[in-house]
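> predicted model, plus sequence, below.
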Amino acid sequence: MFIPSILEYRKIKILSEKNQHLSAHNHELQVEMDELTKNNLSFQERLSEYETVIEDLDTFAFTFDLTKNKWSIFPDANSKAARDNIHEGLYLIEKNVHPNDRMHFTKKTSQWLSGQFAAFEYRTLQPNGEVYWKELRPYPIMDSFDEVERISGIIIDISDRKLQEEKLAQMAFYDNLTELPNRLMLKNHLKKVLSRAKRKDHDFAIMFIDLDGFKDVNDTLGHDVGDALLKDVAVRLTSSVREEDLVSRIGGDEFIIVFEETSKEELEVISSRIIQNIGNPYYISEKKAHVTPSIGIALFPEHGDEIDSLVDHADKAMYAAKSNGKSNYQFYSPELMFEHSQRESLIVKFRKIFQK
């Protein structure tokens, strides 16, 4: 039987202690590895959730390292690694920017690359022709010398928000039935037209149109037919004037058209065209309807130098046209003879609108 010497016993004891120490160290390493594996799995789960959120929001993030001239975009289907050349990364973002917004986009990116930071909106044009709205939000990361070191940011799809804004604007400034500008838009437009006319010393005209026979259409054929007829009238009026002229519906069967920089002779031609186009028969739901326009026209500055007086004079000229047999046009003149109506005058309606 082998009996170790004292020296050998000490060696065995030392080796045993080392083994125990190594075993304990290995256990600690295993615990650390398990913890790292756990943390990595948690990180991968959070990363997967982040990717899902990014994809669901139609959003992607970017970062530009100005010191290393490197960029990365997330998610990027082509590569997860950072690439050289910041301008290449900018091109990846810019390539789908709408041509009409490209100059604006380039100006903004130049600003925040040089240290000026502000979110901005722009449109993108897809290969299939669809247009989307995006919002770019850059965030600066500064170094110890207060210089821009890195620019990170996100690009968010805001198309739904823009669509909602357009709907609200449509409701606020356009007539629900005909989709023509309403009184509020007409008010704003006339203010601008009057300001331009006074500043540039040019004329403009206000044409007021009332439909003869519209009440009979409503009474005999029903309001649905009357509404459909008004929609058709709106289309015919728009096609009868110039592209730059504003056609508005101010209520009921009343319309106002604003003409800038036109002559009296041209207004006569347009008025005759409106009378012919509006006077043609309407075939709606297998029913035939007929209305004619009575047209009153007031000129700036000949018939007034403020909106109230011009609208009032166009209203009076329209009544003179009705008194003269309807289906005709009449320019305002102080000598005009016209019949007074029991309805609320147009000028009173306009004063109410302008006071809001």
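The structure has been received and is ready for your questions.

> C-alpha from now on. contacts and neighbour counts both.
Will do.

> are we agreed that Phe208 is in a strand?
Yes - counting by DSSP: H, G, I helix; E, B strand; the rest coil, Phe208 is part of a strand.

> how about the contacts made by it?
For Phe208, the contact set (Cα atoms under 8 Å, 6 or more residues apart in numbering) comprises Glu254, Phe255, Ile256, Ile257, Ile295, Gly296, Ile297, Val311, Ala314, Asp315, Met318.

> burial count for the fifth one?
Counted with other Cα atoms under 10 Å, the neighbours of Ile295 add up to 31.

> please apply the same query to the last one.
Around Met318 sit 29 other residues, with neighbours defined as other Cα under 10 Å.

> and it, what helix or strand is that in?
helix 307-323 (DSSP states H and E).

> sort out which residues of that helix are buried, please.
Within helix 307-323, the residues that count as buried by 16 or more other Cα atoms under 10 Å are 307, 310-322.

> and stretch 157-176, by the same measure?
Asp157, Ile158, Gln170, Phe173, Tyr174, Asp175.

> which one of the buried residues of helix 307-323 sits closest to Ser195?
Taking Cα to Cα as the measure, Ser195 lies nearest Ile307 of these, at 10.6 Å.

> take a look at this one as well, against the first:
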Amino acid sequence: MEEITLGVGLVIEIGLIIATIVIISSHLRKNSRNNTNTKLNEQYYKSLFEENPDAIFIFDLDGKFLVANKAVSLYGYSVDDLLDKPFAGFILPDDLERVTAHFMVAVEGKVTNYECSIFDKQGLQREISVTNIPIFVNEEIHGVYTIIKDITQHKKAQNDLVEAEAKYRSLIENSLVGVYIIQDEKLVYVNPRLCEMSGYKCEELIGLHVADFIYPEDLPLVTENIGKRFSNEAGTIKYEYRAIRKDKSIITFELYGSKIIYNGRDAIIGTVIDITERKNTEQMIKHMAYHDQLTDLPNRYLLREKLNESIKASRQNNCHFALLFLDLDRFKAINDTMGHEVGDKVLIEIAERLKTCVHEKDIISRYGGDEFSILLPDTGEQRASEVAGQIITKLSLPLTFHHHELLVTPSIGVAIFPTHGESFDMLIKNADLAMYHAKSLGRNNFQFFNEELNKNAQHELDMEVNLRKALDQNQFVLFYQPQVNLENNEIYGAEALIRWMHPEKGIIPPAAFIPIAEETGLIIPMGEWAIRTACKENKKWQDAGYSPVMVSVNISAKQFFQSNLVEIVETALSETGLHPNYLELEITESITMDVERSIKTLLELQRIGVKVSIDDFGTGYSSLNYLKRLPIDKLKIDQSFIRECPNDINSNTLVRTIIIMAHLLKMKVIAEGVETEEQVSFLLEQGCKEAQGYFFSKPLPVSELETNYLKKRLEK
């Protein structure tokens, strides 16, 4: 029993020992783990302290540096530079009081955060963010942890941003251009200049939908461009559109815009410039460039554009259009007799009458001078004829200016696209040819172009070239038609008549080339040649012993009004030695259109002794008032009046009246185109003592005049 008891006691003792060992072992293992954790934690804190990128300090309660990590080197300091020194020496003076207050709050046990400025070791100011953390040991505060973060660049960026925003806002608010931001097709920002331009207040524009102020016709353009910018189809877009001001007037904006993020969402920012005045000026300049200043009708440049558009449209639609080319008959006479002021008023009235003859889509153009053109889109020969006829009717109604009644008639040429031409130049040319054909048929009518006119035009061009050659190659000669004294049947003078002796075609009559010479201006050198040649041949006859005769030379209106006519005559007389008494210049009634210039030239001719007669008298438009003022020596009665004498009472009356008037004005008078003895008797009875015509002789070359008249006269 004792053995059993001893055994049990041993087992219990051994168990207690083992338990004690286990407990002691477990306790030892626990202490070992705690030591390891402590060391590990210390290493964590040490790493966090030493390797922290921010500077960390431990201050005592008096604000002296106790410990610092190596991040202080960022400010140029070493740890030794700081130990046992108060922080106050590093703080910007302006911030010291505030920083000290924050430190004392930490000493009292509260965490504080603030910003201040310090000096680094180089004396430069640095901006920092500070966190003060009280250090508790056994619930007592033994110091202060301080963590500082360098925010110098951050503060600078903030300041720069504030400055930039201030500059931007000042720039925007005081900008001379309008600035806007659009989001969801509504205005969310506008500057004062945009308000000024639009006439709205800022609060009235904000929230306004673009459709509320964009001109309706331009709204699709604006909407399309806004969509392009939102979808990144385009970067910055520039375009023009019209807007409606608050007062409902229309202004034109030039807009620049691009996509931005505004309040976290897509938006459009841009600028607008009011270009209304510029556009108006451009429109005015364009209008002036494309419209006639006097009548405000389109000019030839706009006509070219519109006609080319009609050509394109007509080709696409396979249709016709008509071009009417119109010239006012004898308009120059109105300008010359009544002045350009009246002439301008006539043109304005003609333009207004033309407008009543066409549709709104038709285009009337003042092509130049007294020429007008009318473009009739989608028009064939029938309507062209109707419009041309209506124009003739309207324009032929009398015009009254300054108590004068004027009659202005048109000659109209018509060309049809594409039959008469497929280009602007060809249509104008052919309509112009048709217009001249209308003039040749007596004016006040219209004619369509045909190929025969083209041939005639080419013939006239060829004629002009050949006329120039004829002048250079001396192909012209003078024929002379004797002028007879009816009382004694003696020749006393001769009219010099120019003839063209073509080397291949023979004699070409004046009617075939004089009109072309007049139109091209070649009549002037031809007239100079005729004056020199007549003087030369007349002097030659006198030198040959023939009795002196008067030679008359026809002068065109163009030659009469050239500035050096008197000089040309004086030179011809001087070079040939002919006495001025034996030269007579025949002028037409058209010189009375500029009576003041005419009088001056006639007085100069009278001064040098040259005689002057009015040819074809009675067929022109000369005023008797002007006639009495002109220094004229002789009137030549046109052959159209003589032709019916003495059988037609009206012709007799006209001839008798002209003769009486000439005598009363102390002028001589000569009848042209005398062909019968009865006419000679009638003229003698009326007191007309001079005549020429086929009854006496046709125009003769020099040799025949000498043989048939001058020699016989000498023999008598």
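The structure has been received and is ready for your questions. Treat the numbers as computed from the prediction; the structure is a model and nothing was measured.

> sorry, back to before: of the buried residues of stretch 157-176 of structure 1, closest to Arg83 of structure 1?
Asp157 (24.6 Å).

> isn't that closest one up against Leu136?
No - under the criterion of Cα atoms under 8 Å, Asp157 of structure 1 is not in contact with Leu136, lying 9.1 Å apart.

> quick check: closest non-adjacent residue to Lys439 of structure 2.
Ser411 (5.7 Å; Cα to Cα, 6 or more residues apart in numbering).

> what's the answer for Glu604 of structure 2, then?
Nearest residue to Glu604 of structure 2 in three dimensions, chain neighbours excluded: Val566, at 6.8 Å (Cα to Cα, 6+ apart).

> the one you found matches what in structure 1?
Using TM-score structural alignment as the criterion, Val566 of structure 2 has no counterpart in structure 1.

> Val566 of structure 2: which element?
helix 565-576.

> show me what that helix is packed up against.
With contacts taken as 3 or more Cα pairs under 8 Å, 6 or more residues apart in numbering; DSSP states H and E, helix 565-576 of structure 2 sits against helix 523-543, helix 595-608.

> quick one, helices of the stretch 1-150 of structure 1?
Assigned by DSSP state H, counting those that start in this stretch, the helices in the stretch 1-150 of structure 1 fall at 6-56, 86-94, 102-113.

> over to the stretch 51-200 of structure 2?
79-82, 93-107, 152-173, 192-198.

> so of those helices, which one's packed in deepest?
Using mean count of other Cα atoms under 10 Å, the stretch among the helices of the stretch 51-200 of structure 2 with the greatest mean number of neighbours is helix 192-198 (a mean of 19).

> hmm, who's touching that helix?
With Cα under 8 Å, 6+ apart, helix 192-198 of structure 2 has contacts from 173-180, 201-202, 205, 244-246, 272, 274.

> buried ones only from those residues, please, as a PyMOL command.
Command for PyMOL that selects the buried part of these, burial taken from 16+ other Cα under 10 Å:
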select buried, resi 173+175+177+178+179+180+202+205+244+245+272+274
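
> closest to Asp362 of structure 2 out of the contacts of helix 192-198 of structure 2?
Ile244 (32.2 Å).

> quick check: the closest one touching Phe253?
No - Ile244 of structure 2 is beyond contact range of Phe253, at 10.3 Å (criterion: Cα under 8 Å).

> the longest strand along structure 1 vs structure 2 - mean distance after superposition?
As assigned by DSSP state E, the longest strand anywhere in structure 1 is strand 131-142. Compared with structure 2 after the fit, strand 131-142 of structure 1 shows a mean deviation of 2.2 Å (mean Cα distance after the TM-score superposition for structure 1).

> quick check: angle from that strand to helix 102-113?
Orientation check (axes from the mean of the first three to the mean of the last three Cα atoms, to 10 degrees): strand 131-142 of structure 1 against helix 102-113 gives 20 degrees.

> can you list the buried residues in strand 131-142 of structure 1?
By neighbour count on 16+ other Cα under 10 Å, the buried set for strand 131-142 of structure 1 is Tyr132, Trp133, Lys134, Glu135, Leu136, Arg137, Pro138, Tyr139, Pro140.

> give the equivalent position in structure 2 for Phe259 of structure 1.
Correspondence of Phe259 of structure 1 to structure 2, assessed by TM-score structural alignment: Leu376.

> count of residues packed around that match?
Leu376 of structure 2: 24 surrounding residues under other Cα under 10 Å.

> check contacts around it.
Going by Cα under 8 Å, 6+ apart, Leu376 of structure 2 touches Phe321, Ala322, Leu323, Lys361, Asp362, Ile363, Ala384.

> for those, which one is nearest Leu573 of structure 2?
Leu323 (52.2 Å).

> counterpart of the closest one in structure 1?
Taking TM-score structural alignment for the superposition, Leu323 of structure 2 sits opposite Ile206 in structure 1.

> and its match, how far is that from Tyr139 of structure 1?
Using Cα to Cα, to the nearest Å, we find Ile206 of structure 1 at a distance of 51 Å from Tyr139 of structure 1.

> tell me who's in contact with Pro140 of structure 1.
Pro140 of structure 1 neighbours (Cα under 8 Å, 6+ apart): Gly115, Phe117, Val148, Glu149, Arg150, Ile151, Ser152.

> how far away is the residue opposite it in structure 2 once aligned from Gly270 of structure 2?
Structural alignment (TM-score structural alignment) places Pro140 of structure 1 against Lys259 in structure 2. The spacing between Lys259 of structure 2 and Gly270 of structure 2, counted by Cα to Cα, is 9 Å.
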